[in-house]
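[1] Quick check, what structure comes out for this input:
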Amino acid sequence: MIMSNELSGKTALVTGSTSGIGKAAAVKLAALGAHVVLT
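    Take a look at the predicted model:
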């Protein structure tokens, strides 16, 4: 089970984040506490 702050302090680079799976991944990573960089 993934806790809501499991990615706290981590940075995720998400490419193709304007739609589809990239957008969904970015939203989920942010919800898990990561700093998200979008391209």
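[2] C-alpha only now, for contacts and for neighbours.
    OK.
[3] which stretches of this structure form strands?
    In the chain, the segments counted as strands under DSSP state E are 11-14, 35-38.
[4] want to try CSV for the ones you listed, with distance to residue 22 and mean neighbour count as columns?
    Converted to CSV, the strands of the chain look like this (distance: least, C-alpha to C-alpha, whole Å; neighbours: other C-alpha atoms under 10 Å):
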stretch, distance to residue 22, mean neighbour count
strand 11-14, 7, 14
strand 35-38, 9, 16
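[5] Alongside the first, I'd like the structure of this one:
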Amino acid sequence: MSTARTALVTGANRGIGFEVARRLAETGLSVLLGSRDRGRGS
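    Have a look, this model is predicted:
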């Protein structure tokens, strides 16, 4: 069984969603993010 953890954050190109994605990544989780603006969602 794998112990890898992944989070999906929608609206992660700015504001609260961005900060949530950033902090989850800092804890070592793999983070997938959703963004309406592809260029800003990196």
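[6] export the strands of structure 1 to TSV and tack on distance to residue 21 of structure 1?
    Shown next, in TSV, are the strands of structure 1 (distance: least, C-alpha to C-alpha, whole Å):
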stretch	distance to residue 21 of structure 1
strand 11-14	10
strand 35-38	13
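[7] out of those, nearest to residue 28 of structure 1?
    strand 35-38 (9.9 Å; C-alpha to C-alpha).
[8] What lies in contact with that closest one?
    8-17, 26, 29-30 (C-alpha atoms under 8 Å, 6 or more residues apart in numbering).
[9] Just tell me the aligned range of that strand in structure 2.
    Per TM-score structural alignment, the counterpart of strand 35-38 of structure 1 in structure 2 is residues 30-33.
[10] Quick one: average offset of that stretch versus structure 1, please.
    When structure 1 is overlaid, stretch 30-33 of structure 2 sits 0.4 Å from its aligned residues on average, using mean C-alpha distance after the TM-score superposition for structure 1.
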